[in-house]
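Undergrad: got a predicted structure plus its sequence, pasted below:
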Amino acid sequence: MSASTRVFVARLAGTVVFDPIGDQVGRVRDVVVLVRAKGAPRAVGLVVEVPGRRRVFLPLTRVTSVDAGQVISTGLVNLRRFEQRAMESLVLGELLDRRVQLTDGSGEVTIEDVSIAQQRTGDWLVDQLFVRRRSARGSGPFRRGSTLTVPVDAVQDLTSRQADQGAARLLEAYQDMRAADLADVIRDLGTARRMEIAAALDDERLADVLEELPEDAQVSIVSGLDRDRAADVLEVMEPDDAADLLHELPQEQAAQLLNLMEPEEAADVRRLLEYAEDTAGGLMTTEPVILGADDTIATALAQIRRKELPPALASLVFVVRPPLETPTGRFLGVAHFQRLLREPPHAAVASMLDTETEWLTPDASVGQVTRLLAAYDLLALPVLDAQRRLLGVVTVDDVLDHILPDDWRGSDDERLEAIAAQSAPAARPGTSRPGQGRRGAARA
C-alpha cells in the first residue's frame, strides 16, 4: 500500500483546523472511520469542535491538508451537530485501548494509536496500528509490555469489542480538555464506553465531568458505578449539583448513597433536598466564599483567587457573624470583587460592605430569582432565612441550568435560538431576530 500522507490520530487531538485564508474553524476531536469485515477501515471525516462547543462533522473530501500540526479545510463546514451512525466508529473514542489478537498467533495486543494514510485515489485508509504487547510478567500498571507498529491486516477481530476495554489512551489524548469539553465527548459515546471512561477517571475529574452532563447521562453513569465509588464522587461534587443528581435517582438508591457519604458532606446535600427544585433553596449552593467581619481584604482576595472557584461565586464575598459555615450567623452584607481590588489589603472587609444588596428567601420562585439577577446586573444572590442567616447563594449559571431545556447541552444553536425567540418580544415588521435565515452550511 503506497501512501502520500500518513498521520497518527492521537496526535491530531486538539489540532487546529483552518480555512484557506488562515482563519481558525475549530479543533479536531476525533476521526470517523468505517470498520469493515474485509479490507482496511476507511476514514471518512473528522469530528471538529467549533465555537460554541459544538462538535460537527468535516468530511475528509473537504480537507486539503492534514498533519499533526494543522488541518486545512476548504472553508465550508456543515454546522449541524455530529451524530454518529451505526456503521461508524470513532478512533479515539472507541478504537484506542481495544485489545486484538495478532494474526500470526503471537498473542494479544492493545491498540494505543492508529494511523490514517491518504491513497493515490484520494481515499484515506487506516493502514497501521501502534500496539503494546501484554507483559508476560503481569498486567499491573508498571508491567507494560513492548510496543510495535504493525499493518492493520496484522490483527484480527478489529470489529469486536471487549466488555472491559479500558480508557487510558483515550484520556491521555484528551488530558488537556476542560471538563465541559470531555463531557461533550462522553455524551456522544455508547453507555458501555461511558462507563469505561468513568472507571478510568479519578473522583474529582469524574465529578467535574458529571456536573457538565445531561441528567440522563449522569444517572446512567452513577447507577453503573459501585455504590461506594458513587458516594465518593457525590462528595466531591458541588452540593447543589449532587442534590440535583440525587433528585433524579430512585428514592431508595438516593437514600443508600446519602448514607454512604461522609456525614458532613451529606448534611449539605440533605438540606438542599428539602427544598423544591424550582425555588431559590433548590437552586442554591451552600459553599460560597464566606468570611467574618474582622477578616482582611487580603484574606478575601486569597479566597476568591482559588482556581476551583466558579467565576460567579468569585464575584462576591459574603460577610457574616460566626459560625461561618452555612447556615451561618447573622448576614452582614457582601463585598464586591472590584471594590476589594481598590482598597488596602490590610483593611477589614467589614469596612467596605454593601449592606443594601438584594436577597432571597429559600422559597423564592425561579422567576423572582431571574428578575432580581437581571434588574441589578448581579452574578449571585444570597439566600437568607427568617433570622437573616445565610443559607446559600444562587448564581446566574444555576438559573440558566434550570430555565434551559433538560437536553440543552446536546442542542444545536438553532434550537436554542428558537427557544429564546419564543419568550422574546415579537419582531417589528422589517426586522429580524438574531439567527434568522441561518442555514446548515455556512462560510467558516
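TA: Thanks, I have the structure now.
Undergrad: only C-alpha atoms for contact and neighbour calcs from this point on.
TA: Fine.
Undergrad: in space, what's closest to residue 157 - neighbours in sequence excluded?
TA: residue 100 (6.2 Å; Cα to Cα, 6 or more residues apart in numbering).
Undergrad: what residues are up against the one you found?
TA: By Cα atoms under 8 Å, 6 or more residues apart in numbering, residue 100 lies in contact with 108-111, 155-158.
Undergrad: narrow those to those in strands?
TA: Counted as lying in strands by DSSP state E, out of the contacts of residue 100, are 108-111, 155-156.
Undergrad: can I get those in CSV with neighbour count and distance to residue 179?
TA: Below are these laid out as CSV (neighbours: other Cα atoms under 10 Å; distance: Cα to Cα, whole Å):
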residue, neighbour count, distance to residue 179
108, 17, 33
109, 23, 30
110, 23, 26
111, 21, 25
155, 19, 34
156, 16, 35
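Undergrad: give me the neighbour count for residue 120.
TA: Number of residues near residue 120 (other Cα atoms under 10 Å) recorded here: 12.
Undergrad: put this next to the previous one:
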Amino acid sequence: MSGSPSRVYVARLAGLPVYDPNGDQVGKVRDVVAMMRQGTQPPRVLGLVVEVFTRRRIFLPMTRVTNVDVGHVTTTGLVNMRRFEQRPTEVLVLGEMLDRTVTVLETGATAVVFDMAMEQWRTRDWVLSKVAVREGGKRFRRRGQSHVFDWADVSGFAQVEEGQGATHILAAFESMKAADLAAVLHDLSPKRRKEIAAALEDERLADVLEELPEDDQVEILAALDTERAADVLEEMSPDDAADLIAELPTETAEALLTLMEPDEAEDVRRLLTYEERTAGGLMTSEPVILPADATVADALAHVRNADLSPALAAMIYVCRPPLETPTGRFIGIGHIQRLLREPPSELVSAVLDTDLDGLRPDDSLTTVSKYLATYNLVAAPVLNDEGRLLGAVTVDDVLDHLLPDDWRESDQPGDNDSQEVDHDAS
C-alpha cells in the first residue's frame, strides 16, 4: 500500500467511493471497524464497512485495501459480499467513538472526540494511532480549541458513556441521503440510535424515520419527549405518520395526535380509519392539487418542490374548490411529461386526462397494483363515492407493502451471503 498516505483521518473516509482495480465503483465507505486491545495499545483497524449498490453493508478487510487516497479507496478485485455483522469485540469508529468524552492523562482535562487517525505500521497492520479532540473542560486554557493526541495519552474509551453526543458523527454523515443514514442507524446499538436521533433536526429525523423498519421507528419515537415526538410526526408525510402511529399503544397514539397541529392530526386520523392494505390505507392526503384555472406554469412551479417524492411530482390533480382533501369534485389528472410540452400560459384544464376512473378507498392492494400496472402509472387518485379526491396512491408505497415486512433488512434477491464476487472478471 505504498501509494497510501501514512496517516488517514477516519471522518474524511465517510462516503468515499470504493473502486476495484479496473476503476469500477464497488460502493461507499460507511464506517471503520476496529478492535480494542489491552493497556495503552492502540486499537487495531480490521477493515471498512462498505455499502454496495444493493444497499447491503459488507465488511472489507484492510488486507484487501490497496490504496487509501484523497477522494477514494481502492480494493483488490475480490470482494466478499457477505453481509457485515458486528462482533462483540469490534467497535465502529464513526458510529461509536466520535463524540466520546475522554480525559487527557497529562492534565486531567476532558475533551470531546471529533476525529481519529489511523496509520499503517511496519508490520502492515493498521491502528488507530491519534485522537483528535475539541477542548471542553475548565483545565484547558481556551475552550473550543482542537488538539491531536497519541492514543496512549487519553483515556475513557473503555467505559460506557451515558448521554454521548452526536455532533461529529452527524457532521461526517451530513451529505447522506435519508435512506442511507437510516441504514447506518439501523446497524448501531439502540443506545447510539437514540443519541443520534435526539441530535437530528425534526425534519431530518422525520425523513430518516420514514426509511427505517417499524421496530426502529417505534423505539426512536418512544425515546423522544412527547412534544418533540408530535413535532416529528408533523414533519412526516401523513401516510407514513399514520402507519407509525398505528404501531403505538392506543393511549400513546391519542396523546401524540392531541399534541399535533389540528390540520395535521386530522389528516392522520382520517388515514387511520382505512384498512392498511387498501387504497385508503396506502394513500397520501397531500398530492399536488390545483384548480381548473391554473396554468401549466403554475403546475410546474408546484412540482419543483424538493420535498415531493418523484412519484408525487409526476402528476397533478385538478379539482373544484375546496382544494384540501377531501376536495370538491375531481376533474382529472395532469401528467407532468405532457405539461412540459405545453406553453406555460396554457390552462391545465385543457390538457387533462379525464378518462381514468380513480381508485376507491376500500380497493385492495392487489386492485391498486393492477390499476397502476394497467395504465402505466406511478401514482393514482383515490376518490370517494361523491367523486371527491381523498388522496393519491404512489408506486413506492405500493412496493413497500408488496415486499416482505423485513425487506429493508433482508438480502437482495439473487445475493448469496457466502458468494465472493471477482470484480476483475467482467
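TA: Looks like it came in fine. Predicted model, so just to flag it, every value in this text is computed and none were measured.
Undergrad: circling back to that earlier point, turn the contacts of residue 100 of the first structure into JSON lines, including distance to residue 308 of the first structure.
TA: Below are the contacts of residue 100 of the first structure laid out as JSON lines (distance: Cα to Cα, whole Å):
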{"residue": "108", "distance to residue 308 of the first structure": "42"}
{"residue": "109", "distance to residue 308 of the first structure": "39"}
{"residue": "110", "distance to residue 308 of the first structure": "35"}
{"residue": "111", "distance to residue 308 of the first structure": "35"}
{"residue": "155", "distance to residue 308 of the first structure": "44"}
{"residue": "156", "distance to residue 308 of the first structure": "45"}
{"residue": "157", "distance to residue 308 of the first structure": "44"}
{"residue": "158", "distance to residue 308 of the first structure": "41"}
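Undergrad: so which of those residues persist in the second structure?
TA: Contacts conserved in the second structure for the contacts of residue 100 of the first structure, counting by both residues aligned by TM-score structural alignment, their matches' Cα atoms under 8 Å: 108-111, 155-158.
Undergrad: ranges for the helices of the stretch 101-250 of the second structure?
TA: Using DSSP state H, counting those that start in this stretch, the helices of the stretch 101-250 of the second structure run over 167-172, 178-186, 190-199, 202-209, 214-223, 226-235, 238-245, 250-259.
Undergrad: identify, out of those, the most deeply packed stretch.
TA: Comparing these by mean neighbour count (mean count of other Cα atoms under 10 Å), helix 238-245 comes out on top with a mean of 23.
Undergrad: distance of the counterpart of the residue nearest to residue 157 of the first structure in the second structure from residue 137 of the second structure?
TA: Matched to the second structure by TM-score structural alignment, residue 100 of the first structure sits across from residue 102. Per Cα to Cα, to the nearest Å, residue 102 of the second structure is found 10 Å from residue 137 of the second structure.
Undergrad: what touches both of the two?
TA: Common neighbours of residue 102 of the second structure and residue 137 (Cα under 8 Å, 6+ apart) are 110-111.
Undergrad: closest one to residue 57 of the first structure out of the ones in strands among the contacts of residue 100 of the first structure, please.
TA: residue 111 (24.2 Å; Cα to Cα).
Undergrad: for that closest one, which residues are in contact?
TA: 95-100, 129-132.
Undergrad: give me the nearest residue to it, chain neighbours excluded.
TA: residue 131 (4.5 Å).
Undergrad: just give me the match in the second structure for the one you found.
TA: Using TM-score structural alignment, residue 131 of the first structure lines up with residue 133 in the second structure.
Undergrad: its match contacts residue 146, correct?
TA: Yes: between residue 133 of the second structure and residue 146 there is a contact at 5.5 Å, judged by Cα atoms under 8 Å.
Undergrad: so between these two, which is more surrounded?
TA: Of the pair residue 133 of the second structure and residue 146, residue 133 is the one with more neighbours under other Cα under 10 Å, namely 27 against 15.
Undergrad: all strands of the stretch 51-200 of the second structure, in order?
TA: 57-61, 65-69, 72-75, 78-80, 90-92, 101-104, 110-120, 126-135, 146-150, 154-155 (DSSP state E, counting those that start in this stretch).
Undergrad: could these go into CSV alongside distance to residue 276 of the second structure?
TA: Rendered in CSV, the data for the strands of the stretch 51-200 of the second structure read as follows (distance: least, Cα to Cα, whole Å):
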stretch, distance to residue 276 of the second structure
strand 57-61, 31
strand 65-69, 47
strand 72-75, 44
strand 78-80, 39
strand 90-92, 37
strand 101-104, 45
strand 110-120, 44
strand 126-135, 49
strand 146-150, 52
strand 154-155, 51
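Undergrad: mind checking which of these is nearest residue 272 of the second structure?
TA: Short answer: strand 57-61, nearest of the strands of the stretch 51-200 of the second structure by Cα to Cα, at 34.6 Å.
Undergrad: which helices and strands does the closest one pack with?
TA: strand 44-52, strand 78-80 (3 or more Cα pairs under 8 Å, 6 or more residues apart in numbering; DSSP states H and E).
Undergrad: again, 10 Å this time
TA: Contact partners of strand 57-61 of the second structure among helices and strands, from 3 or more Cα pairs under 10 Å, 6 or more residues apart in numbering; DSSP states H and E: strand 25-35, strand 44-52, strand 78-80.
Undergrad: now the first one on the first structure. Mean distance?
TA: What that stands for is strand 25-35 of the second structure. Superposed on the first structure, strand 25-35 of the second structure shows a mean distance of 0.8 Å to its aligned residues (mean Cα distance after the TM-score superposition for the first structure).
Undergrad: run the angle between that strand and strand 44-52 for me.
TA: Calculated by axes from the mean of the first three to the mean of the last three Cα atoms, to 10 degrees, strand 25-35 of the second structure forms an angle of 150 degrees with strand 44-52.
Undergrad: can you tell me which residues contact the residue nearest the centre of the first structure?
TA: The first structure has residue 180 as the residue nearest its centroid, 2.0 Å off, counting by Cα atoms, centre = their mean. For residue 180 of the first structure, the contact set (Cα atoms under 10 Å, 6 or more residues apart in numbering) comprises 53, 186, 208-213, 409.
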